[in-house]
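Participant: Generate a structure from the sequence data that follows.
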Amino acid sequence: MTDAAAVERARKLLAENPVLDGHNDLPWALREKVGYDLERCDIAQDQSARLHTDLARLRAGGVGGQFWSVYVSTEHQGDDAVSATLEQVDCVHTLIARYPDELQLARTADEVEAARANGRIASLLGAEGGHSINCSLATLRALHRLGVRYLTLTHNDNVPWADSATDEPAADGLTAFGVEVVREMNRMGMLVDLSHVAPSTMRDALRATRAPVIFSHSSARAVCDHPRNVPDDVLAALPANGGVAMATFVPKFVLPEAVEWARGAEAALRDRGFDPLSSAPEAKAVLQAHEEAHPRPTATVATVADHLDHMREVAGIDHIGIGGDFDGVAFTPEGLEDVAGYPNLVAELLDRGWSETDLAKLTWRNAVRVLRDAEAVARDLQRTESPSIATIEQLDGPAR
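Facilitator: Just a heads-up that it's a prediction; the model follows:
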C-alpha cells in the first residue's frame, strides 16, 4: 500500500491535471435503482451505501472530466434500444442541469478545458453498444447532436455489422456497413470506441478509421488473458493511429485469478435465472452466497498499475488513459473502491517511478488531445464529404 506522503503528492498532481475518466455507468445505476428519480438518489449527498459515485467523492478523487456512459442492455433491441438510449442521454442532461455548480456539459476539447477553468467537472457522453443506433446512421448523427462523443461499437453481444469480444464470431470483424459506421463517426467527430469488440473488429476499425480511436475501459490482454482486454499488437498500433487505451479497474478483467472466479459466479447467477450484469437484490444475494463458498480473489491498486506499466511499454505514454467503469461492476479493487480512489493509483505509479509529466498525460492530457485530434479530422472531412445515407441492406445485403 502506498504511503500517505505519496497520496498527498498525488492529490497535488491531480489538482493540476485531474482525471478525465473514459467510462462511468452512473446513469444506468440511477435507471436500475431509482428509475431516474433523482430525489430518491441525490448525488449531492453521500451515496456510498449504494453507488460508487457522488459529487463529493468525484472531487475527492481529483476527477475533472467524466465520460458518462449512456449504456443500455442488449436486452433492448431495435427502436426500443434507441428509446432507452435517449432516456439515458436525458438522465445525463438532467444531472448536469440539476448540479450546475458541479457539472458542465462538454462536447469538444475546448469545452472540456472551459469546464475545468470554471471549476466544474466536464461531463461528456459515451454510448456503449452499436445496438443503440439500430443500424441507422441518421440515429448515430442524432446522438451526436445530443452530445454523445463516442460510440462503443458493440457491448457483450454482436451487432449485425460488428463482432463483440464476448460473442461467437459472425462478421469476422466489421462488415461493409460497419466500416461505413466508422467512417461516418470520423466525419462527425465522434470517437470510435473499441472496448468490448473482438480483436478482429479492433483491427478492421484501425484499418478503416481516419481519426484516432479510443478504448474507453479496457486493460492489457498480455497481463490478464480476458477477451475484454487489448492484445499487444493492437496496443502497438495506437501510436500510428493516435488513439488512447484507457485502463479499466474491473477485477475480472485485470486479475488472472479473478477470471475463473467470475466464470463460476456468472454460472451461479445464470443457474438461478439472473443475467450476470443484474444489480437486483436477489442477484446480489446469489453472488454473496457464491463468495462465501468460494472466496473471491482480490485485485488491488498494484494490479491496475501492472496493466498501466505494460500498456505504457507497448503503446507509449502518449496513448494510455484511465476508464474505471465505476457503477458498472459489482466488485472493485482494494484502494479503488469508488471514484475517490484515483489518488491511490497515481500514488502507486509515483512509487514506481512515473514522472509528473507522464502522469499528467495519463490522467488528462491524452484524453483531451484525442478529442481535439478527432475534431480536427472531422473539420477536414466535412469540407468534402456529405452525411452518409447508406443503409445496412445496401452494403451488407439482406439480414442473414
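
Participant: can we go C-alpha only for contacts and neighbour counts from here?
Facilitator: OK.

Participant: ok, the residue nearest to Ser164 when sequence neighbours are not counted to Gln47 distance?
Facilitator: In this structure, Ser164 finds its nearest non-sequential neighbour in Val197, 4.2 Å apart by CA to CA, 6 or more residues apart in numbering. The gap separating Val197 from Gln47 is 32 Å, by CA to CA, to the nearest Å.

Participant: who's more crowded, those two?
Facilitator: Using other CA atoms under 10 Å as the criterion, Val197 and Gln47 rank with Val197 on top: 32 against 16.

Participant: Could you also give me the structure for this next sequence, so I can compare it with the first?
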Amino acid sequence: MDRALQLMSETPLIDGHNDLPWQMRERFNNQLSKVDLNTFNGTHTNIPKIKDGRLGAQFWSAYVPCDSQYKDAVRQTFEQIDVVHRMCQKYPETFMFASSSQDILDAFRQKKTASLIGVEGGHSIDSSLGTLRTMYQLGVRYLTLTHSCNTPWADNWLVDTESETSQHNGLSPFGKQVIKELNRLGMLIDLAHVPVKVMEQVLEMSQAPVIFSHSSAYEICKHKRNVPDDILRKVKEKQGIVMVNFANDYVTCSYTANVADVANHFDHIKKIGGADIVGFGGDYDGVPRLPEGLEDVSKVPNLVAELLRRNWSDAEVKAALGGNLLRVLKETERVRDRLIGTDPDDDPIPYAQVENPCRTSYGYDVPNQAALHPLTAATLLLTVSSQVFITLSHE
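Facilitator: Predicted structure coming up:
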C-alpha cells in the first residue's frame, strides 16, 4: 500500500466515469446550495473520500436518461454540465475545472482534482452537430455515443443482447458525420454502451484514439457492456484505452465481487492489449453494487496495491493510473490541431430521420406543422375578437 500511495503521488489517478452530478439531480434537483460535499455521506463520492482515494482527475458524467430523448434531453444535459462547473466554483480548494491534458497536469501540481466533463449518451445532442459544438465550447471532452437506447443515428449496446432491434446497422450516415466532427473538435469518442458493430466502425474510421470510459473485459464477464478480445486488439492498434468498470454486474456477472475480481480484468486487458490500453473507470454513483474493498472512491488505492501484488511494474501502474489517458487525450488534441483548417460540418440530419411531435422543421424544405403553437393561435383569436368587440362598441 505504501508503494501504491507513492505512485499515486507521482502520477494522477484519472477516472473515466463518475455519476455524482446525476446524484445531485436525483437527490437535490441540482440545488448545490442544499448539500455540502465536505460532509454529505450518502454517495460513493464526497470530498473526504476523494482525498483518501487520491483522485487526481475525474471525468464527471453529464447524464440524462433515455426517456428524455425527443423531449428535453438537451436542456437537462446543459443543466448537468452546469452542475460540474458549479461544483468547481463552490469547492475551488478541491476541484479545478479542466478541458485539456495540460489542465490535468496543472491541477495535479496544485494538488486539486482536475474536473472534466463527459456527456453520456448521444441522445443528449438531439442529432445536432451545432449542439455538439456548443457542448465542446462548454468544456465537454467526451461523448458516449449511446446510452441504453438507439438514437436516430446510432445503435446502442442492447442490440447485441437482441432485446432491441438494430435500426442503423451500427452507425447511420449522419452517425459517421458525428464521428468526423468529434475528431475535428478534439472530443474523445467513448464506446462504452455501444454494440460491437459500432465499436468496429468507429475503430476503423476515427483518426484519433478511442476510449471506453467504463467497460470491462468480456472474456472475464460475458456481459454485452464489456469489450471482446478482438476489439481489445483493435484498441491496441488504435492506441486507445479501456477504463475498467467496477460494477459487480460487469466484473463477475453476479451480485458480489471483490478487489481481486476487478484486478482480473486489468490482468486480462494487459494480456491481450498490453498495459498501455488499460485504465480506471469506476462508475461510482452510477451503479447499485460495488466490489468488497472498492465500496467508494476512497478505496481505489486497494486496487492499485493489488496490481502491485500481481507484479505489475511501477511503469505499468503509472500508465494505468493516468499515463494512458493522458496519451490518448494528447493525441486527440493533436488530431484536432491538424484539422484546424477544416470547416465545421453544417449538413443537418435528414428531417425524416428525426421527425416527431416534439420537433419543428424550421430550415428544412418541408411544411412545418408546428409553425403556430395552439396556445399562440388561441391568443391570436382572442386578440382579434377583442379588437372586433372594441370596434363595434365604438360604433
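
Participant: before we move on, back to that, looking at structure 2, name the residue matched to the residue nearest to Ser164 of structure 1.
Facilitator: Mapped onto structure 2 by TM-score structural alignment, Val197 of structure 1 lines up with Val194.

Participant: right, and that match touches Asn150 too?
Facilitator: No - the pair Val194 of structure 2 and Asn150 does not pass the contact test of CA atoms under 8 Å, sitting 9.4 Å apart.

Participant: Okay, strands next: where are they in structure 1?
Facilitator: 19-24, 63-69, 103-105, 121-128, 148-152, 191-193, 213-215, 244-247, 320-322 (DSSP state E).

Participant: Those strands: which one's closest to Thr363 of structure 1?
Facilitator: With distances scored as CA to CA, the stretch of those nearest to Thr363 of structure 1 is strand 19-24 (4.4 Å).

Participant: what's that closest one aligned against in structure 2?
Facilitator: By TM-score structural alignment, strand 19-24 of structure 1 lines up with residues 13-18 in structure 2.

Participant: now swap in stretch 221-239 of structure 1 and tell me
Facilitator: With TM-score structural alignment applied, stretch 221-239 of structure 1 matches the range 218-236 in structure 2.

Participant: Contacts for the matching stretch next, please.
Facilitator: Contacts to stretch 218-236 of structure 2, defined as CA atoms under 8 Å, 6 or more residues apart in numbering, come from residues 157-158, 160-161, 192-196, 199-200, 203, 209-210, 215-217, 241, 249-253, 264-265, 268-269, 272-274, 276-277.

Participant: for that stretch, which positions count as buried?
Facilitator: Within stretch 218-236 of structure 2, the residues that count as buried by 16 or more other CA atoms under 10 Å are 218, 220-229, 231-236.

Participant: Endpoint to endpoint, that stretch covers what distance?
Facilitator: The straight-line separation of the ends of stretch 218-236 of structure 2 (CA to CA) is 16 Å.

Participant: hmm, back to that, list the contacts of the residue nearest to Ser164 of structure 1.
Facilitator: Val197 of structure 1 makes contact with 153-155, 162-166, 228 under the criterion CA under 8 Å, 6+ apart.

Participant: okay if I get the residues you listed as a markdown table plus distance to Thr332 of structure 1?
Facilitator: Output for the contacts of Val197 of structure 1, formatted as a markdown table (distance: CA to CA, whole Å):
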| residue | distance to Thr332 of structure 1 |
| --- | --- |
| Leu153 | 25 |
| Thr154 | 23 |
| His155 | 20 |
| Ala162 | 29 |
| Asp163 | 27 |
| Ser164 | 24 |
| Ala165 | 22 |
| Thr166 | 21 |
| Arg228 | 16 |
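
Participant: Looking at the residues you listed, which is nearest Gln88 of structure 1?
Facilitator: His155 (15.7 Å).

Participant: Relative to Pro48 of structure 2, how far out is the equivalent of that closest one over in structure 2?
Facilitator: Under the alignment defined by TM-score structural alignment, His155 of structure 1 corresponds to His147 in structure 2. In this view, His147 of structure 2 and Pro48 of structure 2 are 30 Å apart by CA to CA.

Participant: okay, these two: which has more neighbours?
Facilitator: His147 (25 against 17).

Participant: What about the closest residue to that one other than its chain neighbours, how many residues nearby?
Facilitator: Distance criterion CA to CA, 6+ apart; nearest residue to His147 of structure 2, sequence neighbours excluded, is Gly121 at 4.6 Å. Gly121 of structure 2: 30 surrounding residues under other CA under 10 Å.

Participant: swap in Asp276 of structure 2?
Facilitator: 23.

Participant: Thr300 of structure 1 now?
Facilitator: For Thr300 of structure 1, the count of nearby residues is 20 (other CA under 10 Å).

Participant: quick one: contacts for it?
Facilitator: Residues near Thr300 of structure 1 by CA under 8 Å, 6+ apart: 333-336.

Participant: Sounds good, over and out.
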